[in-house]
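Colleague: Sequence and predicted structure below; questions after.
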Amino acid sequence: MKQYPPDLRENYDTNIEQVQSVVYRMLQIIDSICEEFDINYWLDYGTLLGAVRHHGFIPWDFEADIGMLRSDYIVFKEIIEKELPEDLFFQCEETDPEYIFFPVVEAKIRDKYSNYIHDLNHPDRKWHNGIQVDIFVYDIDNKFENCISNAFERNFSKSKIHLLFEEIGYTEKQQFNDHQFPIPIGYDQYLQRNYGDYKILPPIEERNPPYVEVFTPCNHPETLDWYNKL
C-alpha cells in the first residue's frame, strides 16, 4: 500500500495555516503520482508566484494551481482516480456532472473533509466544494502564434498571458516549503505578463483570505467526516 504524507491540519492554529497544510499535502501527492507515471506538469498562476517570490505559498493564498499539456492530462486522467488516497476526489465533468466550472478549469483535486463556505454566488451549489488544487490543461493556441493556452485564457481572459513554447520547453525545480516542484523555465517572463512587477506585494487590504471550513465537508456524496476518520 502506498504511503502518503500525513494530514496535519489539526497541528495548526490559524485557518489559513490549516488550509495551506491541506493544499500542500495535495501538491505533494500529485507530484508523487506524476513522477511515478512520467507525467509532466508545472506550478501555475499564484502557486508559481508563491514558489518564486516566497518559496512557498503566497501567505494569504487558500488554493493551488498547476498546469499540464493535454497529452499529459490524458494520461493523468486515466490513472488518477485509482492512485489518489481515499480522502481526495478527482473532480471533472465525468466524475462530478454538477461541476459547472469545466469551461474554465477542466479538473480539480478536492479534499473530502472541507468546504469553501465563501461561495455565496452559488447558494444552491451541488458540485464538490472542498479545498482544491486547480488543474489547467494546455493546448496549442489557435489565436496567438507559438503559444499554448488553457480554457480560461482562451475563453475568459482578454490578456496575452499565454505560455510561449520556449517558456515551457522544459521545466526546472523550485523550492516550495520543504519540497521541490517543477516550474516553467520561462517563469520570469510569464509572471511579468501575469502580474507586472510580481516581486512587489499588493496593498495590505488585498491580503485577506476567506475563511474556509477545514473540518466540515460540503453536501456532496463524495465527502468524508473528519471526526470519524479514525
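Modeller: Great, that's in hand.
Colleague: Please count neighbours and contacts with C-alpha atoms only from this point.
Modeller: Will do.
Colleague: all strands of the chain, in order?
Modeller: Secondary structure of the chain (DSSP state E): strands at 42-43, 64-69, 88-91, 107-111, 132-140, 147-149, 163-164, 171-176, 179-184.
Colleague: helices or strands next to the fourth one in the packing?
Modeller: Here strand 107-111 touches strand 88-91, strand 132-140, going by 3 or more Cα pairs under 8 Å, 6 or more residues apart in numbering; DSSP states H and E.
Colleague: That strand to strand 64-69, inter-axis angle?
Modeller: On the basis of axes from the mean of the first three to the mean of the last three Cα atoms, to 10 degrees, strand 107-111 is oriented at 150 degrees to strand 64-69.
Colleague: for comparison:
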Amino acid sequence: MQKLSLQEVQNKSIDILVYLDKICRANNLKYTIFYGTLIGLERHQGFIPWDDDIDLVMLRPDYEKLVSILATDSHYQLLSFNNREHFRYPFAKLVDKETTLISNQIYNIEDPLMGVFVDIFPLDGIPETQKGQKEFHDICEQYRLNMMDTTGNKSYARSFSKWKGLVKRVVRYPHYRKVLKEGDDNYWRHQYQVATIKYPIKSAKYCGYLEYIDRNWGVFPTAWFADDQFEDVQFAGYQIMAIKQRKAFLKLRFGDYMKLPPKSEQVTHHPYTFYRK
C-alpha cells in the first residue's frame, strides 16, 4: 500500500463532497458543510490546511433519503447503520473505495471498508428545555456507548495507549458483561435508533447531533436549516451548500474562529493514516 499525503487525502475528500453535492441537488436534498469544514470555508476558502476530513449535516428526513440513495450507489462506498451490520457510528460515512486506513486506536472497531471519507451527520429534534436536552442526551449517549462497547474486538477497552487498553480490559470487563447480558450491539443500535425519532424534527424548535446536545454549542434553532436558509458558497473552487447562519454557528462553537490556533495545535486530531490500496 502507498501512504497518502495530506494533500491527496484532502483532494479525495473534496471529490466525495462534489459528488454528494451533485446527488443532493438532483434529489432536492439540503445539506450544509459544518464544524471545522465551515471554519475552512470562512477562514481559508477551503480546507483548514492541516485538516483531513469534511463534515456535513442534514435534517433527519433528508439524511435518511440520502443514505437510501447512496446504499445502491456504486461510485463510492456507503458505511452506515443501514448497510453495515456492526457499524460503530450513528452517522454515515461515504468512502473512497480505492483507499484504506489504519487506526492508531488499540482495540478499535473501524469498519474494514474504511478509507478516505466524508462524514454525514443527521440532525434530530430535541426538547426545548436545557434539562430536557440533558436528559435526552444522557439516554441516547448511553445507548451509543453500550453499542460501541459490545461491537466486538474488546471494543470496551478501546484506547490510544496499549497500557491503558490493557487496564481497561480488566477494569471495564464487569461493565461489558453486564451490558452484553442485556443485549449485543444490534440491540443497543436499535434502542438508539428508536430514541432518535422521539422529537420529530419537523415540529421541533431546536435540533442537534445527539452526541453533542449536552454542550452549549451543540443545540441549534431548527429554523437555521429551513429550506430557504441554504445558499451556494465556494469551497476550494467548487460550488457547494452552506447555511446562511454559519457565522452564528461558528461563533457559538469556536468563538473567534478567524484566529489561527497555536502552531502546536495545527495538526489533525484523527487517529488515522490513509493509504491507496
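Modeller: That came through, no problem. All values reported here derive from a predicted model rather than from experimental measurement.
Colleague: that older thread, nearest approach to Val75 of the first structure belongs to which of the helices and strands packed on strand 107-111 of the first structure?
Modeller: strand 132-140 (12.1 Å; Cα to Cα).
Colleague: now the closest one: which residue numbers in the second structure?
Modeller: Using TM-score structural alignment, the residues of the second structure aligned to strand 132-140 of the first structure are 117-125.
Colleague: how close does the matching stretch sit to the first structure?
Modeller: Overlaying the first structure shows stretch 117-125 of the second structure at a mean distance of 1.0 Å from the equivalent residues (mean Cα distance after the TM-score superposition for the first structure).
Colleague: can you redo the strands of the first structure as CSV with mean neighbour count and distance to Asp31 of the first structure?
Modeller: Shown next, in CSV, are these (neighbours: other Cα atoms under 10 Å; distance: least, Cα to Cα, whole Å):
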stretch, mean neighbour count, distance to Asp31 of the first structure
strand 42-43, 26, 9
strand 64-69, 22, 10
strand 88-91, 22, 14
strand 107-111, 25, 12
strand 132-140, 23, 12
strand 147-149, 22, 22
strand 163-164, 20, 21
strand 171-176, 16, 12
strand 179-184, 20, 7
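Colleague: one step back: Ile74 of the first structure: which of the helices and strands packed on strand 107-111 of the first structure is closest?
Modeller: strand 132-140 (9.7 Å).
Colleague: quick one: that closest one to strand 107-111, angle?
Modeller: 170 degrees.
Colleague: So which elements touch strand 132-140 of the first structure?
Modeller: Using 3+ Cα pairs under 8 Å, 6+ apart: strand 132-140 of the first structure touches helix 15-36, strand 64-69, helix 70-83, strand 107-111, strand 147-149, helix 151-155.
Colleague: Which of the helices and strands packed on strand 107-111 of the first structure sits closest to Asp72 of the first structure?
Modeller: strand 132-140 (8.8 Å).
Colleague: Between helix 70-83 and the closest one, find me the angle.
Modeller: Going by the same axes, to 10 degrees, strand 132-140 of the first structure makes 150 degrees with helix 70-83.
Colleague: Can I get the strands of the first structure in TSV including distance to Lys77 of the first structure?
Modeller: Shown next, in TSV, are the strands of the first structure (distance: least, Cα to Cα, whole Å):
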stretch	distance to Lys77 of the first structure
strand 42-43	16
strand 64-69	11
strand 88-91	9
strand 107-111	9
strand 132-140	11
strand 147-149	19
strand 163-164	22
strand 171-176	21
strand 179-184	19
